[in-house]
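**Student:** One predicted model, sequence on top.
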Amino acid sequence: MFKILIVAITLVFTCLFSSLAQQTAKNAPKREFRGVWVATVSNIDWPSRPGLSADQQKQELIGLLEKHKGNGMNAIILQVRPAADAFYAKSREPWSQWLMGKQGLAPAAGYDPLAFAIEEAHFRGMELHAWFNPYRATVSTNAVLSKDHMVVKRPDLFFTYAGKKQFDPGIPEVREYIIQVVLDVVKGYDIDGIHFDDYFYPYPVSGQTIKDANTFAQHPNGFTNVNDWRRNNVDLLIEQLDDSIHHYKKHVKFGISPFGIWRNLREDSLGSATNGLSNYSELYADSRKWVKEGWVDYINPQVYFSFTRKAAPFDTLVDWWSENTYGRHLYIGQAAYLMNQKMEAAWRLPNQIPDQIRYMRENNRVQGSVFFSSKSFSTVARATGDSLRLDLYKYPSLPPQMPWLDDIEPNIPLHLRAESRNDGIHLSWEHPLIAADGETASGYVIYRFEEGEHVAILNPKNILKISFLKYTTFIDTDVVSGKRYTYLVTALDRLKNESVASSPVGLAAH
């Protein structure tokens, strides 16, 4: 009887500790996508206004990255092509008007905003996804365009809707052009991902019609229904882009951030129990199909709704999307910009977004989220940033792995050494040997353990530094004299597969 009691007590404690371990994992997962959109259109997030000097732009961007790194983010979704223009030098399109104040006006010689952003993000252990708006060409009826803008050079490739110019997705040459624009960035920059937002065919405007009848007549592709034809036009672009991106760089992720509702249940038995505008019917974007066919590496629906939004509750849409991931990653778009707004009482509750994160973490088919947008964390969502920094994102996190692109981990970093000096503990190591897929290391994770702590790399609280650069040295300045520390280093490849840890090195700080 006594033995049975001991076994029972042991089982209770085992279950308790197992439960606590699972809760810890859910509260602070080591792998989670934590992104933020940085919008450049109309200077929403960066730069703060057109015409800043290169140094001013750089300082603003560094400040922005530091804030998001401090809040626990590990990915920046930077808008590099807001309206058939460019925030990067290696482009066939003119410089954006939101950079220097006039479309086509270059910034200072030698300054490439995208290249700078990539370097600074990678230094901080943050991915950089280049965000394109594929079809939008102007954002206003009175846009002043450069002579090199495609609307000026090739007006036959566009239609006008609600006074704005948009590439006509039904023209084969348009699709090929957009693919080449994207590939300029894939080939020319060390990006981690290509990202499309929710603007495909235009959002409906009362009294407006899409003027693509002639295109439909010239390029029907076997379709007789114009709605199906439009959806197919978008499908063709997505499928061809997926193939083209991974042909040139297998490690570059391709993701899309559609409007939050694919189809409503009343429209389709496969749809969500919602009532609202849908990707499928209004925007001619069959977002579920892109995931099902494996044309995207991640889907990032904009679920900009609260738990109490009757037409489209947050939890209803998260659950629906999680049941339609087909093995691809699901990141939920979260509306930081709605915090403390008056349109709905739920957004004035400080726990709205933290509770959304907790809800997503209970679902192992959700791998993270992306917040719109950067500026919100300096204005209406400051308290949300505090919740991330102090609680939910307290410990660093690596982006989740994508085994369908690469499941080969790098080899172990070599010869980790540590030396205690007056300014801290100096670490150095050597690059690992080449792995089976030809990669060495594209970054490193440094772990630190205090005396008596279990030395293992599973717990993110022991992560001291994540870098997506190839530096092989680090100085730990946050040490206490006389205290003993143990360090490990692991290697990361481009898709954030992590190596086995190096042999531990322990020493006391001076």
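**Tutor:** Alright, I've got the coordinates.
**Student:** Only C-alpha atoms from now on, for both contacts and neighbour counts.
**Tutor:** Fine.
**Student:** Please tell me how far the nearest residue to Val303 once chain neighbours are set aside sits from Gln56.
**Tutor:** Of all residues beyond its chain neighbours, the one nearest Val303 is Gly260 (4.7 Å), with distances taken as Cα to Cα, 6 or more residues apart in numbering. Gly260 is 36 Å from Gln56, where distance means Cα to Cα, to the nearest Å.
**Student:** One more to weigh against that first structure:
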Amino acid sequence: MYQLRLFIYLILLLIATNANAQPLVDTVKLSAADSVALKKLQEDPKREFRGVWVATVGNIDWPQPRSTVEQQKQQLINILDFHQRNGLNAVVFQVRPAADAFYAKGCEPWSKWLMGKQGQAPVPFYDPLEFAITEAHKRGMELHAWINPYRATTDANYGALSADHITRQNPGWFFTYGGLKTFNPGLPEVREYITRIVLDIVENYDVDGIHMDDYFYPYQIAGQKINDATTFQQYGADFSDIRDWRRDNVNKLIKMLSDSIHAHKPRVKFGVSPFGIWANKSQNPEGSDTRGGDSYYELYADSRKWVQEGWVDYINPQMYWPIGDRLVPFDKLLPWWSNNTYNRHLYVGQAPYRMYERRQSGYLNPAELPNEIKLLRTNPRVQGSVYFSSQSLVNNKEGFADSLRLTYYKHPALPPPMLWLDSVPPNVPMNVRAAIMPGTTKVQVSWAEPVEAKDLEAAYGYVVYRFEGTEKIDISTPDHIIHVQYDPTTSFVDTTAQRGKTYLYLVTAIDRTKNESDRSPAIAVTIP
């Protein structure tokens, strides 16, 4: 299978770079078995990270401005329901867009994008992050708390900042660039502060991951200069070049966060979504064959090093260019990143928002995003993708969300396990039973919690499979998953059973990092 994936990947790369190429099935003659395998690769992976960014900055995705608390809750439920129906299994929820908070158990002020004014708590009170985690887990979806590490303001209206905003409490921690206040990454106290902010989230909330976006040192603006020369004189003695010092400052924060997160909760994942280009080959012989902005030289973010050193559990580059793009072709950037994963997970940032651009681009082609998904799935070093952003999917332009539900994500997928965090699977659920509920065709499946695994961890959740009586039992594919849950409940009601059919039910256990146990014995039920 691995050789087949490599073969198909190379073929798709050749086709993707040919603007006049015909579909694969018309170009390459595959055997019947390979055709089936290709279809499975493109449509039915059992393990795949399927995420979506839910942006709160500027109320991009949530909440709608001037919403009441009950309206906010319902809006978020609607968002989660929509993405669950379309097969997604992870939500990257922005909780700290600008040194502010969409959560209660921390030291930064409430975000102005929650109730309209920075520092204003929701009335009646609720905790948006806690609510989001609970609702996501109900739907078998991971919740990754997304923070912006260094951005402190998004406009120059400093008078609207609350009295307890960090820019007022410690004004010396910031420089102003492009009219916006940004944390000075060269200050050790800034790194310590950001780490404490992250640990507030890790210690107080049941998050599956901590996620950082691409805003490190600010994107360059002509005529603007970063005012950190004094900090360099104070802390940069080991460096002759201020640019290397800046990169080291960011590296120190990434490592500090990684160490701290995993020390406090070893199973919490840490990922970063950097700008899509690490460096261009024209700038660095180890860079990608692209011609665009970059993170290494422009943002002083050595994103490849974070993967090399194992400081992140996943890297999620924002690859917002189409296949065959003249300057930054998706199909050339993808193999560069896949060749630089260093056994960490690679989730590709995809751009449905670009379908709404007025200028001509490859994303005006309805087949662009589906073709990207197909290309990702033929690369054995890619474990999934994340879409920017939620509202772009909800709007369902060109029926893309429908294609996820009906084709590409029509079966559930479990997030890929991270064996460096946890390689010990749970034990098998015990005493599995299945019985028809009186007077209905509903089947209640129940089981007993398995004994603790070798690492002394209890089961975190369960997966229920259903086969028809004559089908071969095979849980290596997702076709027969009917329920995924992230809670310790030991029962499930199947409401889709049909009269006259015999079903076989079996259950597996999963742990926090989604390692899966062996399957239970199959229990047969015939619906009269």
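**Tutor:** Ah, there it is. Since this is a predicted model, take the numbers as computed values, not measurements.
**Student:** In the second structure, what sits opposite the residue nearest to Val303 of the first structure in the alignment?
**Tutor:** Superposed on the second structure with TM-score structural alignment, Gly260 of the first structure falls opposite Gly276.
**Student:** who's in contact with its match?
**Tutor:** Asp294, Ser295, Pro317, Gln318, Met319, Tyr320 (Cα atoms under 8 Å, 6 or more residues apart in numbering).
**Student:** separation between it and Arg326 of the second structure?
**Tutor:** Gly276 of the second structure is 15 Å from Arg326 of the second structure, by Cα to Cα.
**Student:** Then Val25 of the second structure?
**Tutor:** 26 Å.
**Student:** list the contacts for the equivalent of Tyr314 of the second structure over in the first structure?
**Tutor:** Aligned by TM-score structural alignment, Tyr314 of the second structure pairs with Tyr298 of the first structure. The neighbours of Tyr298 of the first structure, taking Cα under 8 Å, 6+ apart as the test, are Lys253, Phe254, Gly255, Ile256, Val291, Arg328, His329, Leu330, Tyr331.
**Student:** ditto for Val479 of the first structure
**Tutor:** Gly424, Ile425, Ala509.
**Student:** what about it, which SS state?
**Tutor:** coil (DSSP: H, G, I helix; E, B strand; the rest coil).
**Student:** What does it correspond to in the second structure?
**Tutor:** Match for Val479 of the first structure (TM-score structural alignment): Ala497.
**Student:** Report the aligned residue range of the first structure for the helix ranked longest in the second structure.
**Tutor:** Across the second structure, the helix with the greatest residue count (assigned by DSSP state H) is helix 242-264. Aligned using TM-score structural alignment, helix 242-264 of the second structure spans residues 226-248 in the first structure.
**Student:** Mean deviation, that stretch versus the second structure?
**Tutor:** For stretch 226-248 of the first structure, the mean distance from the matching residues in the second structure following superposition reads 0.4 Å, by mean Cα distance after the TM-score superposition for the first structure.
**Student:** any idea which helix is longest in the first structure?
**Tutor:** helix 2-27.
**Student:** chain center to it: distance?
**Tutor:** 37 Å (Cα atoms, centre = their mean, to the nearest Å).
**Student:** from memory Asp302 of the second structure sits against Arg246, does it?
**Tutor:** No. In this structure, Asp302 of the second structure is not within contact of Arg246 by Cα atoms under 8 Å, at 10.1 Å.
**Student:** which of these two has more neighbours?
**Tutor:** Taking other Cα atoms under 10 Å, Asp302 of the second structure and Arg246 do not tie; Arg246 has more neighbours (23 against 19).
**Student:** That one reaches Gly186, doesn't it?
**Tutor:** Yes. If you go by Cα under 8 Å, Arg246 of the second structure and Gly186 touch, sitting 6.8 Å apart.
**Student:** what residues are shared contacts of the two?
**Tutor:** With Cα under 8 Å, 6+ apart, Arg246 of the second structure and Gly186 have no common neighbours.
**Student:** for the longest helix of the first structure, packing partners?
**Tutor:** If contacts are counted by 3 or more Cα pairs under 8 Å, 6 or more residues apart in numbering; DSSP states H and E, helix 2-27 of the first structure sits against helix 352-361.
**Student:** if we can go back for a sec, most surrounded residue in the contacts of Tyr298 of the first structure?
**Tutor:** Going by other Cα under 10 Å, Tyr331 tops the contacts of Tyr298 of the first structure with 29 neighbours.
**Student:** did I read that right, it in a helix?
**Tutor:** No. Assigned with three-state DSSP, Tyr331 of the first structure falls outside any helix and is strand.
**Student:** separation between the residue mapped onto it from the second structure and Ser385 of the second structure?
**Tutor:** Using TM-score structural alignment as the criterion, Tyr331 of the first structure maps onto Tyr347 of the second structure. Tyr347 of the second structure sits at a distance of 4 Å from Ser385 of the second structure (criterion: Cα to Cα).
**Student:** Overlap in contacts, those two.
**Tutor:** Between them, Tyr347 of the second structure and Ser385 share the contacting residues Phe49, Asn316, judged by Cα under 8 Å, 6+ apart.
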